[in-house]
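Colleague: Got a predicted structure here, sequence first:
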Amino acid sequence: MVIEKKTTMQLVCFSHLAWKFVYQRPQHLLSRFTKKYDVYYIEEFIYSTEEDGYSINITNENVTVIVPHLCNSIQEVRNETKRKEIILKNLFKEHSIQSYIFWYYTPMALAYTVNFNPLATVYDCMDELSAFKFAPPELKKYEQELFKKANVVFTGGNNLYKAKKAQHHNIHSFPSSIDKAHFKAARDNKKEVADQSAIPHPRLGFYGVIDERFDIDLIKQAADAKPEWHFVLVGPVIKIDAATLPQNKNIHYLGAKTYEELPSYLSGWDIAMIPFAINESTRYISPTKTPEYLAGGKPVISTAITDVINPYHELGLVHIVQNAEDLLQMATSELSITDKSEWLCKVDEYLSTISWDATWGRMDELMQNEIEANPNLLTDKINQYV
């Protein structure tokens, strides 16, 4: 697909995730949208001692990140929804945001954006957020409203698409994709990162958020059974008590790393893991790390996540296990294989069919189709703030 030159439109995204938290789907897509649009990424409101307002940071990808804040003084605790709307209106006025598309990751933002008039509304439903720990009880209600308002809906995986497809007439599945060049660098990297260099082999590694979706018991049981193996866990611990994590000498918690650092850690592993618990919070996930691990040339062992089974396991690219015993057996078998060339050819053949560039290009095409199919959107809504 040929991408048109940059438009005069703005793409305004509302997200439940901080831009600097973990580099994942929103960052991959929105950084690419800057090729055509002025992109504003609005994080969730925080409380501050300052007057109602917002701070701004422009990323290296040229995304304007907005962190809006509400004054938490007693005198100012009133009608928060209206105050959020006023802050947003001020932002639009000060930055001349007049011809804009709304892109939602969090349906909760509908509460303070209902009076705006975007050229089009997009819902990129990347996860079943209502199943996550500490999800707001009203999230499902706002999602139903968002389905009614959205011109087009995207889902973060095929299983999630199946669950949502009856709720919208224009819904499309866009599973996790890959920046192949970034992670393929792990295949040739010979330099060890400092905090991983002293860890003996074999190493079984994971990077990502360690939260309620992570199967702590699986790792504990595997580490207990194989004290000579080493389990390397890279990523922040959130929404769970870090004190509940197993403290075996062969389990290594290396903390959060940047997106740029991940291939260097991946290159030092013998096997990459996707050790998610099988529960409601993981029922619809499509782990971005699956194609990333594969691009890095590492054998992948995963628990039975639906969007990993199909397509990755069915294509013979990823091993699926049910428990710690399966994990140890599969890892033992994989560690004995010295020639992975045939498997790598299959990996590269599949990865050649997907990319974040192709994903965002197709998303933009679907979005533009909606605007062009409704010319009144341009004439009735352009230059309107409310």
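Modeller: That came through, no problem. Residues are numbered from 1 along each chain as shown.
Colleague: going forward, measure contacts and count neighbours with C-alpha atoms only.
Modeller: Noted.
Colleague: how would you label Gln196: helix, strand or coil?
Modeller: Classification of Gln196 by DSSP: H, G, I helix; E, B strand; the rest coil places it in helix.
Colleague: Kindly confirm whether my reading is correct that it touches Tyr265.
Modeller: Yes - counting by CA atoms under 8 Å, Gln196 touches Tyr265, with 7.4 Å between them.
Colleague: more crowded one of those two?
Modeller: Taking other CA atoms under 10 Å, Gln196 and Tyr265 do not tie; Tyr265 has more neighbours (23 against 16).
Colleague: Below is an additional structure, to be compared with the one above:
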Amino acid sequence: MNTIGLRTPRFNLHDFKRTVQVIRSWIRPDAKFRARSEDRASQVANACATPSGEAPVMPYIVNPVMWPSFRGPTSAALNHHLLSSAVHEALKNVAPGKHPVLVSTSPIVPGLFRDHIFKRKVYYCVDDFTHWHGIDGPAMHRLEQETLQACDLMIATSTSILETRSPHANASTLLTHGVDLAHFSSATPDPASPLAALPHPIVGMFGVFDQRVDGQALKAAALLSPQAIFVVLGPVVDRDPGEFRDVPNLRFLGAVPYADLPGHVAHFDLCILPYVVDASTWNINPLKLKEYLATGKPVIASPLPEAMRLGAYLTLAAPEAFPQAVASALATQGAGAPAHQSDARTRLEAFLHSESWEAKADRFLTDVLDDL
């Protein structure tokens, strides 16, 4: 089920375009959306194919009509009615007479967690939405508290989320993000990438570039190391790239397909994660951290709790120390790896193998289907 975004739309071009896309998906999915959905469904189906050759179950994607707000009891009740109706209608088509399991990463519709049609209800908490920029924090907190109280299990993706949410849930467990090790560890530089024409060293980051990125630390790092090219791969959301117009060695190259991402990242000499350290980031577990590590490139990250848990495999740098940490890492490039670094790499590879998405999926299913 594709639900509405967590942030109430504002009067700007980005939100207007997004609103048009959502409304079109309600009326009739266009060719681009349909192709993207079918491509994703095909990927999931291939991943779920059984050794015996049995036909896998294809995902059934629903885009329910919803009111673009969750503030106040009236909006909450309306969205519960709209979403619940869409869910029940979909279940009639794909699972008649069955007792489904509800898994949701969104806390905005707690009414679904009180629906007795579900045999088990799981809240998969992947972020602290109450501190997102542009979110109505008190409203989100209220809805999430209702969701926590109604769910059978809360699965947290970070230790901070587990610690803050588990006292309010009936049961909880920790399941951190995994990594597609084969996808990121064996890539070679893509000659068609725009990065292929850039001089080295290249300092890069990928993912959504939003308010959680520490722009000041990134700008200071680029200015302190003018001999390097700093590259951002990913969409820019709620930020104006113009704030970096005075940084000539910083490039924003936009989003690239996930399948092609390793070929671009293979051009990096150093991976960075300059996040602000505040309430909006303290509970997150950035997916890209383990993906960075899987590339074999050196990694410098802000000291968030989940980054600190991986401190044996990367360099932690507070905002004020970030520029110098980048400069020091660039200065030691090509100096040859000492024996202890080789041992560290062996330990890292063993750790990443244990963190595969396949292992996480097995654990996820065990937790979700427990006692059923």
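Modeller: Sure, I can see it. The structure presented is a predicted model; accordingly, all values stated were derived computationally and were not measured.
Colleague: The nearest residue to Trp357 of structure 2 once chain neighbours are set aside - how many residues pack around it?
Modeller: The shortest distance from Trp357 of structure 2 to any non-neighbouring residue, by CA to CA, 6 or more residues apart in numbering, is to Gly178 (4.7 Å). Neighbour count of Gly178 of structure 2, defined by other CA under 10 Å: 22.
Colleague: Which parts of the stretch 1-150 of structure 2 are strands?
Modeller: With DSSP state E, counting those that start in this stretch as the criterion, the stretch 1-150 of structure 2 has strands at 101-104, 120-125.
Colleague: same check, this time on the stretch 251-386 of structure 1
Modeller: Secondary structure of the stretch 251-386 of structure 1 by DSSP E, counting those that start in this stretch: the strands cover 251-255, 271-274, 300-303, 319-321.
Colleague: show me the contacts for the residue nearest to Trp357 of structure 2.
Modeller: Gly178 of structure 2 sits next to Leu287, Lys290, Glu355, Ser356, Trp357, Lys360 when contact means CA atoms under 8 Å, 6 or more residues apart in numbering.
Colleague: Kindly recompute the last result at 7 Å.
Modeller: Glu355, Ser356, Trp357, Lys360 (CA atoms under 7 Å, 6 or more residues apart in numbering).
Colleague: Now do the same for it: its match in structure 1.
Modeller: Using TM-score structural alignment as the criterion, the counterpart of Gly178 of structure 2 in structure 1 is Ser177.
Colleague: what about its match, helix or strand, and which?
Modeller: Assigned by DSSP states H and E, Ser177 of structure 1 belongs to neither a helix nor a strand.
Colleague: For structure 1, give the helix that spans the most residues.
Modeller: What stands out as the longest helix in structure 1, according to DSSP state H, is helix 356-373.
Colleague: Report all helices and strands that that one contacts.
Modeller: For helix 356-373 of structure 1, the packing partners by 3 or more CA pairs under 7 Å, 6 or more residues apart in numbering; DSSP states H and E come out as helix 25-33.
Colleague: quick check: the helix it packs on aligns to which part of structure 2?
Modeller: Helix 25-33 of structure 1 corresponds to no residue of structure 2 when matched by TM-score structural alignment.
Colleague: elements contacting that helix?
Modeller: Against helix 25-33 of structure 1 (3+ CA pairs under 7 Å, 6+ apart) you get helix 356-373.
Colleague: Would you mind measuring from Met108 of structure 1 to Cys345 of structure 1?
Modeller: Distance of Met108 of structure 1 to Cys345 of structure 1, given as CA to CA, to the nearest Å: 44 Å.
Colleague: So between these two, which is more surrounded?
Modeller: The neighbour count for Met108 of structure 1 versus Cys345, taken as other CA under 10 Å, is higher for Met108 (21 against 11).
Colleague: on that earlier part again, now, of the strands of the stretch 1-150 of structure 2, which is deepest in the fold?
Modeller: Among the strands of the stretch 1-150 of structure 2, ranked by average contacts under mean count of other CA atoms under 10 Å, first place goes to strand 120-125 (a mean of 24).
Colleague: Could you tell me how far that strand lies from the centre of the chain?
Modeller: Centroid separation for strand 120-125 of structure 2 versus its chain: 17 Å, with CA atoms, centre = their mean, to the nearest Å.
Colleague: what's the average per-residue distance for it once overlaid on structure 1?
Modeller: Compared with structure 1 after the fit, strand 120-125 of structure 2 shows a mean deviation of 0.5 Å (mean CA distance after the TM-score superposition for structure 1).
Colleague: Report the angle between that strand and helix 357-368.
Modeller: Using axes from the mean of the first three to the mean of the last three CA atoms, to 10 degrees, one finds that strand 120-125 of structure 2 and helix 357-368 are set 130 degrees apart in direction.
Colleague: which bit of structure 1 covers strand 120-125 of structure 2?
Modeller: Aligned by TM-score structural alignment, strand 120-125 of structure 2 falls on residues 120-125 of structure 1.
Colleague: if we can go back for a sec, switch the strands of the stretch 251-386 of structure 1 over to JSON lines; also include mean neighbour count.
Modeller: Converted to JSON lines, the strands of the stretch 251-386 of structure 1 look like this (neighbours: other CA atoms under 10 Å):
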{"stretch": "strand 251-255", "mean neighbour count": "17"}
{"stretch": "strand 271-274", "mean neighbour count": "24"}
{"stretch": "strand 300-303", "mean neighbour count": "23"}
{"stretch": "strand 319-321", "mean neighbour count": "20"}
